[in-house]
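Engineer: just coords:
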């Protein structure tokens, strides 16, 4: 049996000297991704739309963090960001494709109607396809090409449990049995596409030393209505929704050499939601 040098284990998870880009980096989970990558030594690029002010959040991370304004659906925007990142750090080693649209309806009285499949707006479906699928494609193409040229890198595509299984619409019913909302069709469709795009890209760039994996998280508790938290939690084996920090370990694993022999895989971290 091969002897394991225990002193090298922490080094497997180290990202010192590596540059990591997180799209949607100012979101609830995006911020936690950035903080985790920074904690293990990475140069962190907080990439998000200008309105989200990624530069301000990057400043809170301290030294070796950079905020860049991007539009994941605009190739020119991404190329400009790529050039800025390379000028600052010299390499691109990790890409976390985290930016996505998850439908929210401002008027609660119309939410059930607008989110129902029969009346779901075509424009909403198109917009989700652009951000959630085209955005991942373009970011992977622009930033991933740098990794392929340098002969190493890790791309992590953030999907969802709803990319694996169909939505359980019953969890969106309140205590009175009223359907207040439906999980609309665009999010599961786009997240399912991302999982197979991961497989494509892993096969395409495997001989270039670029690993491509999916991280599929479950729902995060974030001040939702009590009935929803209760309904969701009851479907997980651990009996709770995720915290915003529950995905940090999995992200570091996929970004680092700890997962050096892992590519084309979907890592599911969902509290057991999809296990039964």
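Structural biologist: Thanks, I have the structure now. Worth saying up front: this structure is predicted, and the values here are computed from it rather than measured.

Engineer: when you work out contacts or count neighbours from here on, use the C-alpha atoms and nothing else.
Structural biologist: Noted.

Engineer: and the longest strand for the protein?
Structural biologist: Ranked by residue count and defined by DSSP state E, the top strand of the chain is strand 210-217.

Engineer: buried ones in the helix or strand just after it?
Structural biologist: Tracing the chain C-terminally past strand 210-217 and defining elements by DSSP states H and E, one meets helix 226-234 next. Using 16 or more other Cα atoms under 10 Å as the burial criterion, the residues of helix 226-234 that qualify are 228-233.

Engineer: next, the one to line up against it:
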């Protein structure tokens, strides 16, 4: 017997950044659960989708690849028009797209706060916060126009709740002589997500539109430096980074009727990082 509480079959789900590391896992999970999934990406094409999702999911009948620039209103609305003309007004939005500065970044974008480039700060905030605002605004407006409730899920970060632990990255200076300082832009942008969520949750609550944040911790990648892994694992209560699919249960919960009385909340799935 199907568990109706967590049932998302037939729901129309829009996922930004759906070809990224955790975004691709969200896409596959909702397709497995018989939802209709529209991936919004600047470079949404079959080749990239097959690489991110595997051939099985990239060719799924319920997958719609849609090119969209989330920092551009016109592009967003064109993409949402495509979804509506294909399936109708969507039920769920997962704002997952974002950019960050990795330890492999050149020194000019990962140096001291005092010299951090203004243009990089603006670029990160434009994508991670302004893009989330524009997507939320456009999606919510369509739900209101259709007199339809829905669920909007913003993807936050532990570095939006807490400041980065700079000691984790000290190995870079020891190895190369050039320090890596985790930049301010990502933290500043992600921290803004939480009050955007609360604002929209209270603003739309009586219209049946729920808005919540999902906060993940760092996800393991083969390309990450072993020294980074060692330092990160030592700081994490569970002693490891997350697997890319370990946020799927939380996002399905927030998208489904299992969370109908939940709005304006922050669901933290971080291996205990913020519990210290």
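Structural biologist: Ah, there it is. Keep in mind that what you see is a predicted model, and the values were worked out from it rather than measured.

Engineer: chain center to the longest strand of structure 1: distance?
Structural biologist: 9 Å (Cα atoms, centre = their mean, to the nearest Å).

Engineer: ok, and what's touching that strand?
Structural biologist: Residues external to strand 210-217 of structure 1 that are found in contact with it (Cα atoms under 8 Å, 6 or more residues apart in numbering): 144, 147-148, 151-161, 163, 194-195, 198-199, 201-202, 205, 247, 250-251, 254, 260, 262-270.

Engineer: which non-adjacent residue is nearest the aligned residue in structure 2 for residue 29 of structure 1?
Structural biologist: Using TM-score structural alignment to pair residues, one finds that residue 29 of structure 1 aligns to residue 22 in structure 2. Leaving aside its chain neighbours, residue 22 of structure 2 sits nearest to residue 244 (5.1 Å; criterion: Cα to Cα, 6 or more residues apart in numbering).

Engineer: three-state assignment of that neighbour?
Structural biologist: Following DSSP: H, G, I helix; E, B strand; the rest coil, residue 244 of structure 2 is assigned to coil.

Engineer: touching, it and residue 222? I think so.
Structural biologist: No - counting by Cα atoms under 8 Å, residue 244 of structure 2 stays clear of residue 222, with 11.9 Å between them.

Engineer: the two: who's more crowded?
Structural biologist: residue 244 (19 against 7; other Cα atoms under 10 Å).

Engineer: now do the same contact list for the more buried one.
Structural biologist: Shown in contact with residue 244 of structure 2 (Cα under 8 Å, 6+ apart): 21-22, 25, 219-220.

Engineer: residues in contact with stretch 255-271 of structure 2?
Structural biologist: Here stretch 255-271 of structure 2 makes contact (Cα under 8 Å, 6+ apart) with 4-8, 92, 151-153, 158, 194, 197-202, 205, 210-218, 236-238, 240-242, 247, 250, 253.

Engineer: show me where the stretch 1-150 of structure 1 has its helices.
Structural biologist: According to DSSP state H, counting those that start in this stretch, the stretch 1-150 of structure 1 carries its helices in the segments 9-12, 28-39, 54-61, 75-89, 108-115, 122-128, 135-150.

Engineer: quick one: the third one to chain centroid distance?
Structural biologist: Averaging C-alpha positions (Cα atoms, centre = their mean) puts helix 54-61 of structure 1 19 Å from its chain's average.

Engineer: please apply the same query to the shortest one.
Structural biologist: Relative to the chain's own centre, helix 9-12 of structure 1 is displaced by 24 Å; criterion: Cα atoms, centre = their mean.

Engineer: list the helices and strands that helix packs on?
Structural biologist: Using 3 or more Cα pairs under 8 Å, 6 or more residues apart in numbering; DSSP states H and E, no helix or strand is in contact with helix 9-12 of structure 1.

Engineer: one step back: out of the contacts of strand 210-217 of structure 1, which sit inside helices?
Structural biologist: 144, 147-148, 194-195, 198-199, 201-202, 205, 250-251, 254 (DSSP state H).

Engineer: returning to that earlier point: average distance between the longest strand of structure 1 and structure 2?
Structural biologist: Here the mean offset of strand 210-217 of structure 1 against structure 2 after fitting is 0.4 Å, by mean Cα distance after the TM-score superposition for structure 1.

Engineer: aligned to residue 169 of structure 2, what sits in structure 1?
Structural biologist: Matched by TM-score structural alignment, residue 169 of structure 2 corresponds to residue 172 in structure 1.

Engineer: now residue 12 of structure 2
Structural biologist: Match for residue 12 of structure 2 (TM-score structural alignment): residue 19.

Engineer: list the contacts of the nearest residue to its match once chain neighbours are set aside.
Structural biologist: Once flanking residues are discounted, residue 19 of structure 1 sits nearest to residue 43: 4.6 Å by Cα to Cα, 6+ apart. Applying Cα under 8 Å, 6+ apart to residue 43 of structure 1 gives the contacts 16-20, 37, 64-66, 89.

Engineer: closest to residue 139 of structure 1 among those?
Structural biologist: residue 20 (12.8 Å; Cα to Cα).

Engineer: and that closest one, how many neighbours?
Structural biologist: Residue 20 of structure 1 has 28 neighbouring residues, counting by other Cα under 10 Å.

Engineer: what about it, distance to residue 92 of structure 1?
Structural biologist: Distance, residue 20 of structure 1 to residue 92 of structure 1, by Cα to Cα, to the nearest Å: 7 Å.

Engineer: ditto for residue 162 of structure 1
Structural biologist: On the measure of Cα to Cα, residue 162 of structure 1 and residue 92 of structure 1 end up 30 Å apart.

Engineer: surely residue 22 of structure 2 touches residue 242?
Structural biologist: No - with contact defined as Cα under 8 Å, residue 22 of structure 2 does not count as touching residue 242 (10.2 Å).

Engineer: tell me which residue is most central in structure 2.
Structural biologist: Geometric centre of structure 2, nearest residue: residue 96, 2.1 Å, by Cα atoms, centre = their mean.

Engineer: I'd guessed that residue sits against residue 19; true?
Structural biologist: No - between residue 96 of structure 2 and residue 19 there is no contact under Cα under 8 Å: 9.9 Å.

Engineer: residues contacting the closest residue in space to residue 242 of structure 1 that isn't next to it in sequence?
Structural biologist: Using Cα to Cα, 6+ apart and skipping residues adjacent in sequence, the residue nearest residue 242 of structure 1 is residue 220, 4.5 Å away. With contacts defined as Cα under 8 Å, 6+ apart, residue 220 of structure 1 is in contact with 241-244.
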